[in-house]
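*Asks:* My questions concern the predicted model and sequence given below.
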Amino acid sequence: MQLWHNLKKVGPLLGIVLGATLAAYSVQGFIVHAGLGGGGIGGIALILFYTLGLPIGLMTFLMNIPLFFLGWREVSRQFVIKTLIGLVIYSIALDLLKGIRPLPFEDIFLGALYGGVLGGIGSGIVFRLGGSLGGTDIIAKVIQRRFGWAMGTTMLFFNAFILLISWAFLGPKIALYSLVSMFTFSRTVDAIQGGIPAKSVTIISNNSDMLVSRIHHEVGRGATFLQGRGSFSAEEKNVIICVVSMPEIGHLKRVIREVDPHAFLIIQDASEVVGQGWAVE
């Protein structure tokens, strides 16, 4: 029990270290190798590296210091502490991994694509564990808490401003490829933040009891009954709400067709599902 308790305390910190290192690897291994820019504080650090030769990691850390005061006032102390750990590891790894070349590619698009995906995975891991890597991540976290905006979308908005600066210093071609990297990064972050991809299914059927029984036993998912009434027939009906994973949607549709071929079915994306049987924050 004591070992499990210690793992629960240390595990998130190890995850933050892993995510921060992966994010740094994506920058040095793909973004810098392709000569691309970036967004936020990291984008400014890249411009300073390309133009003045200043260390990316050191400049990233120094420029983040003022933002910690914002994070300390606006978000939880735990978030700030985890962000500080992530930022320190990220900054150190950025400079330690300088010059690394995982693949001898010359395609700028591949650098933008893989740099964005790996960076998004690394940052997304840190976000899910309650921290960030500093920069506009802190601002995005504050806005998420106040207004509920997706962090990846907010970061894309702020990073667009830095992209204009990159356009001036690095040229339009590099700036546009950098936009590909930034967009890929933000979509990857949102995907990881949203957890397991799922579908919310609304079913209106005259055989609702039998249908729910088969969903329980064959699909392995629970369901919720809502009371509904048809607008034309005025007939009372049970409305079934069920959430399933992407691989399960085909099985669910097959069960519905077998029980009630005339069932009315609505399938919607569930951007985030939290609760028993699903990944939790």
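*Replies:* Here it is on my side, so go on. Numbers count the residues shown, from 1 in each chain.

*Asks:* CA atoms for contacts and neighbours, from now on please.
*Replies:* Fine.

*Asks:* quick one, strands of the protein?
*Replies:* Using DSSP state E, the strands found in the chain span residues 198-204, 224-229, 236-245, 264-270.

*Asks:* buried residues in the last one?
*Replies:* To tie it back to what came earlier, the one meant is strand 264-270. Neighbour counts using 16 or more other CA atoms under 10 Å place residue 270 of strand 264-270 among the buried residues.

*Asks:* and if you look at the second one?
*Replies:* Along strand 224-229, the positions that meet the burial threshold by neighbour count (16+ other CA under 10 Å) are residue 225.

*Asks:* Can you name every helix or strand that it contacts?
*Replies:* Identification of packing neighbours for strand 224-229 by 3 or more CA pairs under 8 Å, 6 or more residues apart in numbering; DSSP states H and E yields strand 236-245.

*Asks:* now do the last one
*Replies:* Of the remaining helices and strands, those touching strand 264-270 by 3+ CA pairs under 8 Å, 6+ apart are strand 198-204.

*Asks:* what's the angle from the strand it packs on to strand 236-245?
*Replies:* With axes from the mean of the first three to the mean of the last three CA atoms, to 10 degrees defining the directions, strand 198-204 sits at 160 degrees from strand 236-245.

*Asks:* Find the centremost residue of the chain, please.
*Replies:* Nearest residue to the geometric centre of the chain (CA atoms, centre = their mean): residue 189, 2.3 Å.

*Asks:* Indicate which one of the strands of the chain is closest to residue 44.
*Replies:* strand 264-270 (35.6 Å; CA to CA).

*Asks:* and that closest one, how far from the chain's centre?
*Replies:* 23 Å (CA atoms, centre = their mean, to the nearest Å).

*Asks:* do stretch 59-68 as well
*Replies:* Remark: stretch 59-68 is offset 23 Å from the chain centroid, using CA atoms, centre = their mean.

*Asks:* What about residue 128, how many residues nearby?
*Replies:* Taking other CA atoms under 10 Å as the criterion, the count of residues near residue 128 is 19.

*Asks:* Ok, the one 4 residues further on next?
*Replies:* When counting by other CA under 10 Å, one arrives at 30 neighbours for residue 132.

*Asks:* for residue 74, same thing?
*Replies:* By other CA under 10 Å, the residues close to residue 74 number 17.

*Asks:* gap between the residue lying closest to it once chain neighbours are set aside and residue 16?
*Replies:* Nearest residue to residue 74, sequence neighbours excluded (CA to CA, 6 or more residues apart in numbering): residue 142, at 6.4 Å. To residue 16, residue 142 is 19 Å away according to CA to CA, to the nearest Å.

*Asks:* take a look at this one as well, against the first:
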Amino acid sequence: MYQLYKYTVLFVFSIVLGFSFNMFLLPHEVLSGGVTGLAMIFGLLSPINSGIWLVILNIPVFIIGWMRLGKQFILNSVFSVFITSVSMQYIPVVKVTDDALLSAVFGGVIVGVGIGFIVRFYGSTGGADIIGLVVTQKHDIPLGGLIFGLNSIVVFVSGFFFSWDLALYTMASIYITGIVIDRIHTRHIKLNLMVVTSQGDALKNELIANLIRGITVMNGYGAYSNNENKVLYTVITRYELALVKSLIKKVDPQAFVSISETAEVLGNFRRS
């Protein structure tokens, strides 16, 4: 059920990206950032559609992601990029508004929402998303701010090929996109997770099979019921919360779960 839900989210927001590119950004030559922005530049300068360039330019980035972020992540990302590419073939490139600034602002917001949800459900749109996620494995840097920094090069590229007014619109668009991503994708936020359950071994095995996290298991008993329970404690990212909740609900719907935000994590904590 979770897999179906995840791929539905990836499918919907990949189409949202295609819509925002073709309806808001491309008609005014206001670009997205990173590899997507380069694909849009090549699409505007050549007879090949930007969606095709998006696939071609992402191939080397996907290879890096496969080695550092894992098979499932790359499969989700390939699915997302494919859906975005196909949607850009069929969604007409039409101006929603003649105002380039409005298009940059609203296009940036919609792109940020799309990327935020795609990354939150363990996928990406390729390019700077993957590079940013590789970096955040080691450092607790907000992903949106990092992507904005990586994507800034597109501003200068677009300035040389088009106009500096459009380059500044592009800067505004990718800045807004970065802010929106950080409102949705909160992987850098760490959470304390404590679960009191009668299915300790089963839940421990399920969590270990699906998360790269250490888990501390303690014995406990209910003060009211006097039933013996297991207490599982770990630290996860907010990014993993939806998956963890679904796993707990599947194994023990009656489990008592306490989740709180932690200020800092020291020691051997994997940030991926």
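*Replies:* Yep, it's here. Computed from a predicted model, the values in this text were never measured in an experiment.

*Asks:* Now compute the TM-score of the two chains, please.
*Replies:* In this superposition the chains share a TM-score of 0.68, using TM-score structural alignment, normalised by the length of the second structure; 197 aligned residues with a CA RMSD of 2.3 Å.

*Asks:* picking up where we left off before, residue in the second structure matching the residue nearest to residue 74 of the first structure?
*Replies:* In the second structure, residue 142 of the first structure lines up with residue 134, judged by TM-score structural alignment.

*Asks:* pretty sure that match contacts residue 68?
*Replies:* Yes: the pair residue 134 of the second structure and residue 68 passes the contact test of CA atoms under 8 Å, sitting 6.7 Å apart.

*Asks:* how much space between residue 242 of the first structure and residue 267 of the first structure?
*Replies:* From residue 242 of the first structure over to residue 267 of the first structure (counting by CA to CA), the distance is 10 Å.

*Asks:* Common neighbours of these two, please.
*Replies:* Each of 200, 201, 202 lies in contact with both residue 242 of the first structure and residue 267 under the rule CA atoms under 8 Å, 6 or more residues apart in numbering.

*Asks:* Around the second one, how many other residues sit close by?
*Replies:* Other residues within reach of residue 201 of the first structure by the criterion other CA under 10 Å amount to 20.

*Asks:* residue ranges of the helices in the second structure, please?
*Replies:* 2-20, 34-45, 50-69, 71-90, 100-120, 128-136, 143-161, 164-184, 200-210, 241-251 (DSSP state H).

*Asks:* Residue 233 of the second structure: which of the ones you listed is closest?
*Replies:* Using CA to CA, the helices of the second structure put helix 200-210 closest to residue 233 of the second structure, at 9.9 Å.

*Asks:* Show me what the closest one is packed up against.
*Replies:* Judged by 3+ CA pairs under 8 Å, 6+ apart, helix 200-210 of the second structure is in contact with strand 228-237, helix 241-251.

*Asks:* Can you give the distance from the longest one to the centre of its chain?
*Replies:* Pointing back at helix 241-251 of the second structure there. 19 Å.

*Asks:* Can you point out the buried residues in it?
*Replies:* Residues of helix 241-251 of the second structure classed as buried by neighbour count (16+ other CA under 10 Å): 241, 243, 244, 247, 248, 251.

*Asks:* Could you find the closest non-adjacent residue to the third one?
*Replies:* Spatial nearest neighbour of residue 244 of the second structure, excluding adjacent residues (CA to CA, 6+ apart): residue 207 at 7.3 Å.

*Asks:* burial count for the one you found?
*Replies:* Applying other CA under 10 Å, we find 19 residues neighbouring residue 207 of the second structure.

*Asks:* coming back round to it: nearest to residue 6 of the second structure, out of the helices and strands packed on helix 200-210 of the second structure?
*Replies:* Once those are compared by CA to CA, helix 241-251 is nearest, at 9.8 Å.

*Asks:* That closest one vs helix 2-20, what angle?
*Replies:* Counting by the same axes, to 10 degrees, helix 241-251 of the second structure points 150 degrees away from the direction of helix 2-20.

*Asks:* so what's the corresponding residue of the second structure for residue 34 of the first structure up against?
*Replies:* Using TM-score structural alignment, the partner of residue 34 of the first structure in the second structure is residue 28. Applying CA under 8 Å, 6+ apart, we find residue 28 of the second structure in contact with 95, 100, 103, 166.

*Asks:* The second one maps to what in the first structure?
*Replies:* In the first structure, the residue paired with residue 100 of the second structure is residue 108, using TM-score structural alignment.

*Asks:* Hmm, residue 177 and its match touching each other?
*Replies:* Yes: Residue 108 of the first structure lies in contact with residue 177 (CA under 8 Å); the separation is 7.2 Å.

*Asks:* Tell me how far the residue nearest to residue 74 of the first structure lies from residue 79 of the first structure.
*Replies:* Distance, residue 142 of the first structure to residue 79 of the first structure, using CA to CA: 11 Å.

*Asks:* Same check on residue 135 of the first structure?
*Replies:* 14 Å.

*Asks:* picking that back up, give the equivalent position in the second structure for the residue nearest to the centre of the first structure.
*Replies:* Matched by TM-score structural alignment, residue 189 of the first structure corresponds to residue 181 in the second structure.

*Asks:* which residues touch the nearest residue to residue 169 of the second structure once chain neighbours are set aside?
*Replies:* Nearest residue to residue 169 of the second structure in three dimensions, chain neighbours excluded: residue 104, at 5.9 Å (CA to CA, 6+ apart). Residues counted as contacts of residue 104 of the second structure (CA under 8 Å, 6+ apart) are 24, 25, 30, 169, 170, 172, 173.

*Asks:* thinking again about what came up before, between residue 108 and residue 177 of the first structure, what contacts are shared?
*Replies:* Here residue 108 of the first structure and residue 177 have residue 36 as joint contacts, going by CA under 8 Å, 6+ apart.

*Asks:* So which of these two has more stuff around it?
*Replies:* residue 177 (21 against 18).

*Asks:* That one contacts residue 36, correct?
*Replies:* Yes: taking CA under 8 Å as the definition, residue 177 of the first structure is a contact partner of residue 36 at 7.1 Å.

*Asks:* Identify the contacts common to those two.
*Replies:* Common neighbours of residue 177 of the first structure and residue 36 (CA under 8 Å, 6+ apart) are 108, 112.

*Asks:* Who are the contact partners of residue 233 of the second structure?
*Replies:* Shown in contact with residue 233 of the second structure (CA under 8 Å, 6+ apart): 192, 193, 194, 195, 215, 216, 217.
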